[in-house]
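> sequence first, then the predicted structure:
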Amino acid sequence: MDKASQTRAAQLLHHRSAGLKKGDPISLPIVPAATFHLPEVAGASHIYGRNGITTWEAVEEQLALLENAPCVSFPSGMAAISAALMATLKVGAKLIIPADGYYVTRVLSEVFLAPFGVEVVQIGTAEYAAYDFSGAAVVYLETPSNPGLDVVDIAAVSTRAHAAGALVIVDNTTMTPLLQRPLDLGADLVVAADTKAPAGHSDVLFGHVAGRDAGLMARVRDWRRLSGAVPGPFEAWQVHRGIETLEVRLERMCASAGVIATRLAAHRAVANLRYPGLASDASYAISKAQMAGFGFLIGFELLDEARAERFLSECPYIVQSTSFGGTHTSGERRARWGDKVAPGFIRLSVGIEPLEPLWAAMEVALNS
């Protein structure tokens, strides 16, 4: 992790310090208020719980430090994605989305946006490099893609999309702002599911939208207020606590993932391994240029569905989960969700377990 990322990680741990008074709690208080004392409205810091409460505002301050941009928090990653799309699209608009990205974004676009008059165009992540964005209102990309881990050159795509008159939204869930900074590379908005690595403990749903255009962020904030897609105070407190250890967790997760990816690539049972940090990976050059680290996700194939399921069930240090970024190493055979991957494809999310016991358990399961 580079020096700038380390500085941001230090700042977020102390972002409340300057405002603390003698006797104030160091830990963020949970404020479960829906209503506030309002003898008059003018000058009130808080009016109604749907407009804002101090607990999730504190999380937004953390995220704003990481993104170096204003942030609006949401009760899930999909709520954040929905808000970004609703803030930037209208009837007749053309939306470009990745055909090999997170499948729920595709479902949302097909089932709700298309019937509302949005033209939805799906292209593969690899196609973004040369695709003609003429006529597009929004170019939405996910990099590295989930689950295939293809990488898009954010700066190059943003330049071409802007030249065509389109806004650029980047789903940065797989990397977090500590490892990749799409806004610095030209994106207009960033969306992320903080359910994953930022919260980190697989016990809360959360998301955010970040951006530096005041008009766009005002629309995002209005969508949250008017739709009622607001986070709860306890959930915000959980995420705030998780973010405080994000940097130290990522450091181990990414380091372990790099070693495990190298060892998996050399194993006779493994085929078509993808990890952006391997020099042999098709995405390595772009990843090295635009990332501060290579992440904790690895994609690879075993012979078939049965072999993949057996590996996942026999490894005691892999939990079978459909999410990623938690403290536990998790794995999933993604074809069961309809992703266009081989039947034996596994998405592996490396956790914070000590490396050698984790690898030893994986190796036994692979060899069996």
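Thanks, I have it. Numbering: from 1, shown residues only.
> drop to CA atoms for contacts and neighbour counts, all remaining ones
OK.
> so who does the spatially most central residue of the chain touch?
For the chain, the residue nearest the mean C-alpha position is Thr173 (1.0 Å; Cα atoms, centre = their mean). Thr173 sits next to Val191, Ala192, Ala193, Asp194, Lys196 when contact means Cα atoms under 8 Å, 6 or more residues apart in numbering.
> I'd say the fourth one and Asp203 touch.
Yep, that's Asp194 we're talking about. No - contact criterion Cα atoms under 8 Å: Asp194 and Asp203 do not qualify, at 11.2 Å.
> just checking, which of the contacts of Thr173 belong to strands?
Val191, Ala192, Ala193 (DSSP state E).
> dump the residue contacts of Ile298.
Leu149, Ala257, Ala261, Leu273, Arg274, Tyr275, Arg347, Leu348, Ser349, Val350.
> do you know how far the fifth one is from Leu185?
The span separating Arg274 from Leu185 equals 24 Å under the rule Cα to Cα, to the nearest Å.
> these two: who's more crowded?
Higher neighbour count among Arg274 and Leu185: Arg274, with 24 against 16, using other Cα atoms under 10 Å.
> secondary structure element for the closest residue to the more buried one other than its chain neighbours?
Distances taken as Cα to Cα, 6 or more residues apart in numbering place Gly299 nearest to Arg274, at 5.0 Å, with adjacent residues excluded. For Gly299, the host element (DSSP states H and E) is strand 297-301.
> now do that strand: distance to the chain's middle.
17 Å (Cα atoms, centre = their mean, to the nearest Å).
> helix/strand/coil for Val121?
Per DSSP: H, G, I helix; E, B strand; the rest coil, the secondary structure class of Val121 is strand.
> not counting its neighbours along the chain, what's nearest it?
Ile96 (4.9 Å).
> wasn't that neighbour part of a strand?
Yes - according to three-state DSSP, Ile96 belongs to a strand.
> any chance you could map the strands in the stretch 151-300 of the chain?
Secondary structure of the stretch 151-300 of the chain (DSSP state E, counting those that start in this stretch): strands at 167-171, 189-193, 207-211, 271-274, 297-301.
> among those strands, which is nearest Met253?
Met253 lies closest to strand 297-301 among the strands of the stretch 151-300 of the chain, at 9.0 Å (Cα to Cα).
> helix or strand next in line after that closest one, which one?
helix 305-314.
> how about Leu278: what's its closest non-neighbour residue?
Leu278 sits nearest to Tyr284 (Cα to Cα, 6+ apart), 6.4 Å away.
> show me what contacts that neighbour?
Per Cα under 8 Å, 6+ apart, neighbours of Tyr284: Pro276, Gly277, Leu278.
> CSV for these, including neighbour count and distance to Ala292?
Shown next, in CSV, are the contacts of Tyr284 (neighbours: other Cα atoms under 10 Å; distance: Cα to Cα, whole Å):
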residue, neighbour count, distance to Ala292
Pro276, 29, 12
Gly277, 24, 11
Leu278, 20, 14
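> A further structure is provided below for comparison with the first:
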Amino acid sequence: MDDHSLNRAARLLHHRKAGLSQGDPAVPPITATATFHLPHVQAGGHFYGRNGLPTWEAVEAQLALLEEADCVSFPSGMAAIAAALFASLKQGARLVVPADGYYVTRVLSQGFLAPFGVTVTELPTRNFATADFTGVDVVYLETPSNPGLDAVDITATVSRARAAGARVIADNTTMTPYLQRPLDLGCDMVVAADTKAPSGHSDVLFGHVASRDPALVARVRDWRRMSGAIPGPFEAFLVHRGLETLELRLSRMCASAAVLADRLAAHPAVKNLRYPGLKGDRSYGVTCAQAANGGFLIVFELADAEIAEAFLARCPLLEQTTSFGGTHSSAERRARWGDAVAEGFIRLSVGIEPVDELWAAIRDALPAQG
């Protein structure tokens, strides 16, 4: 990570200090209330739990420091994605989404936005940088894509979208603001599932929307208030705690992923490995230009579903769970969810285990040959 990212990591750990008085708790309290003392409506302060809570605001201050933008928190990544899309679209609008990105975004777009009169077009991630966006209102990109890890040049995509009069929303879940900064590259909004690496412990659902456009932020806040898609105070407390160790965890996770990707690529049973930080990967050049490193996700294929499932069952240091970004390494066969991937396709999320121990467990669980 560059010096600026490290500076933000240091400031994040002390972001509450300036507002503390003698005897105040150093850790933000869990404010569990729906109502507040309100003798005078126009006197300021909090007034209702759907409009704001101190515990959310502590997390939003952390996220704002990381994104260098206003942030609005949500009870899940999908709640953040829905807010960004519903705040940006209206009947008759045209939306472009990645055909190979997170499948629930496509389900939301086709199942709910399209019936409201939004035209939804699906496009492979690597085609975004050269696509014709004439007549499009919102370009929604995800890079690297989940689960395929194809990357697209964000700056080039934004340039083409701007020329067509479109806004750009970027899902930055796989990289976090430490590794990739879509707002700096021109995007109008960023969405992310803080369920993943930011919280880091696989014990909370959370998400956020970030933007430097005050009008967009206000509209997203209105959507949260009116839809009631609000995070809980205990969940916010957990995310606040997790964010304090994000930079440290990412350093281990990404360094280990680079080592494992190189070793997995050389294994005779492993086919079609993708890791954006691996030289020779088709996402490598774009990733080097716009991200700090290749991240902590690796995907590869084993011969078939049976062999893939046997590998996952044999490896003692891989949790068989969906999602990613936790302290523990995890992996799953993505075809079981209906992604358009080979039956033996595995998405591996590298955790914070010592890398040589993790590699030994993976190596011993892999079949000897393809």
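Yep, it's here. From a predicted model like this one, the values you see are computed outputs, not experimental measurements.
> for the two chains, what TM-score is obtained?
The TM-score (TM-score structural alignment, normalised by the length of structure 1) is 0.99; 368 aligned residues with a Cα RMSD of 0.7 Å.
> what about the helices in the stretch 1-150 of structure 2?
3-12, 54-67, 77-88, 103-108 (DSSP state H, counting those that start in this stretch).
> would JSON lines of those with mean neighbour count be doable?
Formatted as JSON lines, the helices of the stretch 1-150 of structure 2 follow (neighbours: other Cα atoms under 10 Å):
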{"stretch": "helix 3-12", "mean neighbour count": "14"}
{"stretch": "helix 54-67", "mean neighbour count": "21"}
{"stretch": "helix 77-88", "mean neighbour count": "22"}
{"stretch": "helix 103-108", "mean neighbour count": "16"}
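> need those in JSON lines with distance to Leu238 of structure 2, can you?
Converted to JSON lines, the helices of the stretch 1-150 of structure 2 look like this (distance: least, Cα to Cα, whole Å):
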{"stretch": "helix 3-12", "distance to Leu238 of structure 2": "15"}
{"stretch": "helix 54-67", "distance to Leu238 of structure 2": "9"}
{"stretch": "helix 77-88", "distance to Leu238 of structure 2": "15"}
{"stretch": "helix 103-108", "distance to Leu238 of structure 2": "25"}
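> the ones you listed: which one's closest to Arg167 of structure 2?
helix 77-88 (8.4 Å).
> quick one: distance of that closest one to the chain centre.
Distance, centroid of helix 77-88 of structure 2 to centroid of chain: 13 Å (Cα atoms, centre = their mean).
> just give me the mean distance for it relative to structure 1.
In the superposition with structure 1, the average deviation recorded for helix 77-88 of structure 2 is 0.3 Å (mean Cα distance after the TM-score superposition for structure 1).
> circling back: mean shift between the strand holding Gly299 of structure 1 and structure 2?
Per aligned residue, strand 297-301 of structure 1 averages 0.4 Å (mean Cα distance after the TM-score superposition for structure 1).
> now that strand: which residue numbers in structure 2?
Taken onto structure 2 by TM-score structural alignment, strand 297-301 of structure 1 occupies residues 297-301 there.
> list the buried residues for the matching stretch?
For stretch 297-301 of structure 2, the neighbour count (16 or more other Cα atoms under 10 Å) marks Leu297, Ile298, Val299, Phe300, Glu301 as buried.
> which residues does stretch 57-77 of structure 2 contact?
Residues contacting stretch 57-77 of structure 2 (Cα under 8 Å, 6+ apart): 8-9, 12, 15-16, 28, 56, 80, 177-178, 181, 183, 191-195, 205-212, 214, 217, 220-221, 224, 229-232, 235-237, 239-240, 243.
> just the buried members of these?
8-9, 12, 28, 56, 80, 177-178, 181, 183, 191-195, 205-212, 217, 220-221, 224, 229-232, 235-237, 239-240, 243.
> hmm, Arg219 of structure 1 is touching Leu89, no?
No - between Arg219 of structure 1 and Leu89 there is no contact under Cα under 8 Å: 11.1 Å.
> for Ala114 of structure 2, see how far away the residue nearest to Leu302 of structure 2 when sequence neighbours are not counted is.
Closest residue to Leu302 of structure 2 apart from its sequence neighbours, by Cα to Cα, 6+ apart: Gly344 at 4.8 Å. To Ala114 of structure 2, Gly344 of structure 2 is 33 Å away according to Cα to Cα.
> the more surrounded of the two?
Taking neighbours as other Cα under 10 Å, Gly344 of structure 2 and Ala114 compare with Gly344 leading, 22 against 17.
> mind checking how far the counterpart of that one in structure 1 is from Asn51 of structure 1?
Aligning on TM-score structural alignment places Gly344 of structure 2 opposite Gly344 in structure 1. Gly344 of structure 1 sits 46 Å away from Asn51 of structure 1, taking Cα to Cα as the criterion.
> do the same with Leu63 of structure 1
Distance from Leu63 of structure 1 to Asn51 of structure 1, counting by Cα to Cα: 18 Å.
> now swap in Leu95 of structure 1 and tell me
Taking Cα to Cα, one finds Leu95 of structure 1 at 29 Å from Asn51 of structure 1.
> quick one, which of these two is more surrounded?
Leu95 (25 against 15).
> what's the match for that one in structure 2?
Aligned partner of Leu95 of structure 1 by TM-score structural alignment: Leu95.
> now do the contacts for its match.
Here Leu95 of structure 2 is in contact with Val118, Thr119, Val120, Thr121, Val136, Asp137, Val138, Val139, Tyr140 (criterion: Cα under 8 Å, 6+ apart).
> switch to 7 Å and redo it
Listed by Cα atoms under 7 Å, 6 or more residues apart in numbering, the contact set of Leu95 of structure 2 reads Val118, Thr119, Val120, Thr121, Val136, Asp137, Val138, Val139.
> returning to what we had before: list just the one of the helices of the stretch 1-150 of structure 2 that sits closest to Thr35 of structure 2.
helix 54-67 (12.3 Å).
> and that closest one, how far out from the chain's middle?
Counting by Cα atoms, centre = their mean, helix 54-67 of structure 2 comes out at 16 Å from the chain centroid.
> how much does it stray from structure 1?
Averaged out, helix 54-67 of structure 2 is 0.2 Å away (mean Cα distance after the TM-score superposition for structure 1).
> so how far is Leu149 of structure 1 from Gln62 of structure 1?
27 Å.
> hmm, I typed the wrong one, I wanted Val118 of structure 1.
27 Å.
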